[in-house]
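> Kindly return the folded structure for what I paste below:
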Amino acid sequence: MHTASPFPAEQGAGRKAMLWIVFAGFFMQALDTTIVNTALPSVALSLGEKPLDLKSVVVAYTLTMALLTPASGWLADKFGTRRVYFSAILIFTLGSMFCATAHTLPQLVIARVLQGIGGSMLLPVGRLAVLRNIPGEQYIAALAFVSVAGQVGPLLGPALGGWLVQNASWHWIFLINVPVGAVGLFAVRRYLPHDAASVVAPFDWVGCGLLSLCMVTFSLALENGVSSPWTALLVAVSVASALLYIPHARRRATPLFRLALFREPNFSVGLAGNLFCRIGSGAVPFLLPLLFQLQLGYSPFHSGLLLLPIAIAGMLAKRWVVPLVNRLGYDGFLQINTWIVGVSIASFAVMSPGWPLALSIVQLSVFGWANSMQFAAMNSITLKGLSHEDAGSGNSLFSMVQMLAIGLGVTIGGGLVSLFSVKLGVAAPAYRLAFLTMGLVTVLSGFIFRRLDAKPLERTQPEAVQAR
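Alright, predicted model coming up:
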């Protein structure tokens, strides 16, 4: 079967092969963020753990990616894109093999961290390879081609994960990466152009360490809950490390993130809005498969298929973002759409045995539609006002916040179900209360967007809305 390429045939097989290499890497990373969720009940049964305790499997991956994404560009500049991308695929593939051979939850979490190390470099370094090897007039077409992997991965992930669990075993959700990774390693050596390492400014390892300590300790504090004696200490360490970054960034000539980033008002508001809004959205892909399988009695494959409306509606919704932003403005659109996202999350609380399938599909589609438009508008308004000097640094910080929010959503969502289950003695109402709470958090995050600065908004062109 012939697959369309964004480039004329005369440009040669090498450039096309390079695009497919980047496409495959992005696909593996995008697939792995969704394929695991459907399999969690089966993994828990196999490892002798409670399903909700496996939230650490998801959080370990997303948090590792959040911590290491800022270093990916510096590594590519210092050691060369080809070498770093090869290492990323190798580490990701090895991590997948170790995940498949894990016999305990701690072993699986460690393997997921290794996967996250490789995954943190796949997308940004792959995108950098395209930028450096594709002529400017063809760069947009190339990036659009590669970005399809980010849409196909979440579309196939839940159903594929459910099918593999039901017809083989949960180990295959990780083993499926091994042949793809092996082909990718060969292709990188064969087709990805050599690029010389360059002289770069020293990386801000201290600043990265402070922010990493802040995120890790805060996540651990949420994981431990308010009853743990360690929680207050972890929160104190988290706050202290964040505060220590401020004088560090002022003293250093090239800090990880310049403090000047936060002088752009819409960047600060957009960053805060993204964090709190994505907490609710991040909990949904984790909680829904558990609800479907543990409370509604669906099979893993059926559970995965039920998540398809979210991905399909999300893909179809992207074309509506620009017209709606043009009509309502960014501030009006985000305030209204955030409410729709929050209410749709809260609506999952009414799902119960015997709930009509048609209504479930409508609920999931509304969430997918609104959530996709929410991400696109939030991404655009957060980054659009940054100067050329701050664009790269701001995008890295924004990526960190995105991944952190997903991890926080899983931690908080799973923690709420555990807490309500203990208080009520049964799990069914615990899921309902968790969805209602996460929906309320999302609705309240809409008030953050009321602080958007109107003047920069007038200069922002809605046509620049980003898809991710």
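
> Could you use CA atoms for every contact and neighbour count after this?
Noted.

> residues contacting the residue positioned nearest the centre of the chain?
Centroid-nearest residue in the chain: Met403, 4.8 Å away (criterion: C-alpha atoms, centre = their mean). Shown in contact with Met403 (C-alpha atoms under 8 Å, 6 or more residues apart in numbering): 62-63, 65-66.

> from those, which ones fall inside helices?
62-63, 65-66 (DSSP state H).

> Show me which helix runs longest in this protein.
The chain, longest helix under DSSP H: helix 388-424.

> correct me, but Thr217 touches Ser238?
Yes: the pair Thr217 / Ser238 is scored as a contact, 5.4 Å apart, by C-alpha atoms under 8 Å.

> Tell me the residues that contact both of those two, please.
Joint contacts of Thr217 and Ser238 (C-alpha under 8 Å, 6+ apart) do not exist.

> Could I get the full set of strands for the stretch 301-450 of the chain?
Assigned by DSSP state E, counting those that start in this stretch, the strands in the stretch 301-450 of the chain number zero.

> Is it possible to get a markdown table of the contacts of Met403 that adds distance to Leu155 and neighbour count?
Output for the contacts of Met403, formatted as a markdown table (distance: C-alpha to C-alpha, whole Å; neighbours: other C-alpha atoms under 10 Å):
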| residue | distance to Leu155 | neighbour count |
| --- | --- | --- |
| Thr62 | 19 | 28 |
| Leu63 | 22 | 28 |
| Met65 | 21 | 24 |
| Ala66 | 23 | 27 |
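
> Next, the second sequence, to be compared with the first:
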Amino acid sequence: MTIFIYLIIMISFVDTFSQLPIMSPFAQSLGATPFFIGVVVGMYSLTNMVGNIFSGFWIDKEGTRRVLLFGLVASGLVLFAYAFVNTVPQLLVARFLHGLSGGILVPAAFTFLANRGDGAKRGKTMALSGAAVGLAAVIGPAFGGIVTSKFGIEWVFIVIGSLMIVTAGVTRWLLPHTPAQLTEVKQAGQQNTTSFVGLLKVLPLLYAYIGSFSLMFAQGVLAYMLPLKVEALNYGSALSGMLFGVFGITAIFIFILPTNRLFDRFPHEYTMTVGMVIIGAALFLLSMVTGQTVMYGIMMLYGTGFAFIFPSINALIVQHTSAENRGKAFAVFYALFSLGVVVGSFVTGVFDLSADTSFVVGSAVLIVNSIVIWTLSLLALKRESLV
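From the prediction side, this is the model:
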């Protein structure tokens, strides 16, 4: 059962990652101006945040199974619709709907996984979910690029849309009905607040949300600026793909090897902040180097930091929520995921920063936010010791 949820997570992210190398050229082929190409690319992330929030309410009200089914079917149908797009306005509508459906699907999958997980091994469980995302990050762009070049862009949408519909059918047959209010033993640290503002007032959840935004801010900077740096150094566009591949494969190995036990051995906020510092250091180093070999090493370092952050954030959310509010908690998490990517790429673009300057800005955001989390956690420990 748990393995099937990992499969749903991987398929969901293959859907997202497969479109990274093809969406801008697709919009351009329809006659989109550079401005509208940006709108087309960003539309998914913006409506994804709306879908995330809506999904959180729906999950906590009716359970995860129905939300999962809706998200899979809706995403599959929207993907089929892409194959019939002939104009830029039609593409914008498709991206709008796709962001909504994807935003509904992903929090449901992670909430279902969290509700079924072993509390003593939540870090390992979430590390394995990170491996599913990492595999998608490696498979998705390659699949999108290869299928487009061999058969045409419409077949990317048709194949993944068909996979979504088939997965929905298996989900309906395989997954049990999950009532909105699950019976679970309340563990220390779990909170039952059901409002979004209330969730933000729970310090460990606030740490997780700061971490998720920081991680994806850095990811937005990296996705935008690493290819530009590689191009400026005249290394060829293939190097960018290989560097991202090294980052993904490094993270996957840390997720699946015995190193994943680290996430249950140490407090999750500590492993998360260590990961933030590692990525901050990697971005800073990336701003200083020009050699290919060193860049590979830095991307391995970046992948290590990502592997520390992702499961730690998820485990913090599971640890400090209950079945009654976990859907909303994951919804906020993934909304901030999308927001981080948008803000990271927007800041570097609107201020016309160079690649190296952008890496320094990303590094500063990671380091400063890790210090904020450490300071807040130390103050909280001090208050508890005085009680």
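
> per the alignment, the residue nearest to the centre of the first structure corresponds to what in the second structure?
Aligned against the second structure by TM-score structural alignment, Met403 of the first structure finds its counterpart in Ser338.

> What's the separation between its match and Gly56 of the second structure?
Look at Ser338 of the second structure and Gly56 of the second structure: by C-alpha to C-alpha, to the nearest Å, they are 15 Å apart.

> Surely Val343 of the second structure touches Gln219?
No: in this structure Val343 of the second structure lies outside contact range of Gln219 using C-alpha under 8 Å: 10.3 Å.

> Okay, buried residues for whichever helix in the second structure runs longest please.
Longest helix of the second structure, by residue count under DSSP H: helix 355-386. By neighbour count on 16 or more other C-alpha atoms under 10 Å, the buried set for helix 355-386 of the second structure is 355-367, 369-370, 373-374, 376-377.

> swap in stretch 256-276 of the second structure?
Of the residues in stretch 256-276 of the second structure, those buried (16+ other C-alpha under 10 Å) are 256, 260-264, 268-276.

> out of those residues, which are inside helices?
256, 262-264, 268-276.

> Looking at Val343 and Gln219 of the second structure, which is more packed in?
Neighbours were counted for Val343 of the second structure and for Gln219 using other C-alpha atoms under 10 Å; Gln219 has more, 21 against 17.

> what's around the closest residue to the more buried one other than its chain neighbours, how many residues?
Spatial nearest neighbour of Gln219 of the second structure, chain neighbours left out: Val341 (6.4 Å); criterion: C-alpha to C-alpha, 6 or more residues apart in numbering. Using other C-alpha under 10 Å, Val341 of the second structure has 24 neighbouring residues.

> ok, Val341 of the second structure to Met49 of the second structure distance?
For Val341 of the second structure, the distance to Met49 of the second structure - C-alpha to C-alpha - is 11 Å.

> can you tell me what part of the first structure stretch 355-375 of the second structure aligns to?
Against the first structure, stretch 355-375 of the second structure falls on residues 431-451 (TM-score structural alignment).

> Now do the matching stretch: everything it contacts.
With C-alpha under 8 Å, 6+ apart as the criterion, stretch 431-451 of the first structure contacts 269-270, 272-273, 276-281, 283, 287, 291, 331, 334-336, 338-350, 413, 416-417, 420.

> change it to 7 Å
Taking contacts as C-alpha atoms under 7 Å, 6 or more residues apart in numbering, the residues outside stretch 431-451 of the first structure that touch it are 269, 273, 276-277, 280, 331, 334-335, 338-339, 342-343, 345-346, 348-350, 413, 416-417.

> Report the distance from stretch 341-353 of the second structure to the chain centre.
18 Å (C-alpha atoms, centre = their mean, to the nearest Å).

> Going by neighbour count, list what's buried in that stretch.
Buried, per 16+ other C-alpha under 10 Å, within stretch 341-353 of the second structure: 341-348.

> residues in contact with it?
216-221, 224, 358.

> Now restrict those residues to buried residues only.
216-221, 224, 358.

> and these, which two are the farthest apart?
Met216 and Ser358 (14.0 Å; C-alpha to C-alpha).

> Among the contacts of stretch 341-353 of the second structure, which one lies nearest to Pro25 of the second structure?
Nearest to Pro25 of the second structure among these, with distances taken as C-alpha to C-alpha, is Tyr224, at 15.5 Å.

> and the closest one, how far is that from Phe217 of the second structure?
Tyr224 of the second structure is 11 Å from Phe217 of the second structure, by C-alpha to C-alpha.

> just to revisit the earlier point, distance from the longest helix of the first structure to the middle of the chain?
9 Å.

> so Cys277 of the first structure is in which element?
helix 265-290 (DSSP states H and E).
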